[in-house]
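Novice: heads up, no residue letters with this:
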């Protein structure tokens, strides 16, 4: 009935400020981050770096918020 495979946490390594770090996010968030990076013509590391520089809270929370804000923006465009 419900397909919750996208809720499975996946850990990915990225390089921030010259250091490797691991980020755990749900599979669905990684998929949308890759799509958003592609749309911006950026590598996923570069998009994560930009979000990391702009964040005030946790990196994983900032990444989720970025995805959510973009999905909401896209949805609003559909209903405009």
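Specialist: Happy to help now that I have it. Computed from a prediction, not measured in an experiment: that's the story for all the values here. Numbering: from 1, shown residues only.
Novice: contacts, neighbours, all on C-alpha from now
Specialist: Noted.
Novice: Can you give me the buried ones in the longest helix along the chain?
Specialist: Criterion DSSP state H: the longest helix present in the chain is helix 59-79. Neighbour counts over helix 59-79 (16 or more other Cα atoms under 10 Å) mark 59, 60, 62, 63, 64, 66, 67 as buried.
Novice: and here's the other structure:
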């Protein structure tokens, strides 16, 4: 698992994600024509709990066709 720095609303934070989730997140962002940071900001705006977990759930839901 790798820790990556991201910007959310102009504030730096870090998320720890497995490489497979990071690659899937990048693919989702690209498919939607947005940056990874923009997608993470969107996920952050609706999350409850840990950001890394919210990203994993978002990716899982997208892969399963629920997001």
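Specialist: Structure's in. What do you need? What you are looking at is a predicted structure, and each value in this text was computed from that prediction instead of being measured.
Novice: What's the separation between the equivalent of residue 44 of the first structure over in the second structure and residue 7 of the second structure?
Specialist: Counting by TM-score structural alignment, residue 44 of the first structure corresponds to residue 36 in the second structure. Look at residue 36 of the second structure and residue 7 of the second structure: by Cα to Cα, to the nearest Å, they are 10 Å apart.
Novice: ok, now residue 17 of the second structure?
Specialist: Counting by Cα to Cα, the gap from residue 17 of the second structure to residue 7 of the second structure is 15 Å.
Novice: How about residue 54 of the second structure?
Specialist: Distance of residue 54 of the second structure to residue 7 of the second structure, given as Cα to Cα: 16 Å.
Novice: repeat for residue 28 of the second structure
Specialist: Residue 28 of the second structure sits 18 Å away from residue 7 of the second structure, taking Cα to Cα as the criterion.
Novice: Neighbour count for the two, which is higher?
Specialist: residue 28 (19 against 14; other Cα atoms under 10 Å).
Novice: In a helix, the more buried one, correct?
Specialist: Yes: counting by DSSP: H, G, I helix; E, B strand; the rest coil, residue 28 of the second structure is part of a helix.
Novice: ok, now which ones touch the residue lying closest to residue 47 of the first structure once chain neighbours are set aside?
Specialist: Once flanking residues are discounted, residue 47 of the first structure sits nearest to residue 37: 6.0 Å by Cα to Cα, 6 or more residues apart in numbering. The contact partners of residue 37 of the first structure, by Cα atoms under 8 Å, 6 or more residues apart in numbering, come to 43, 44, 47.
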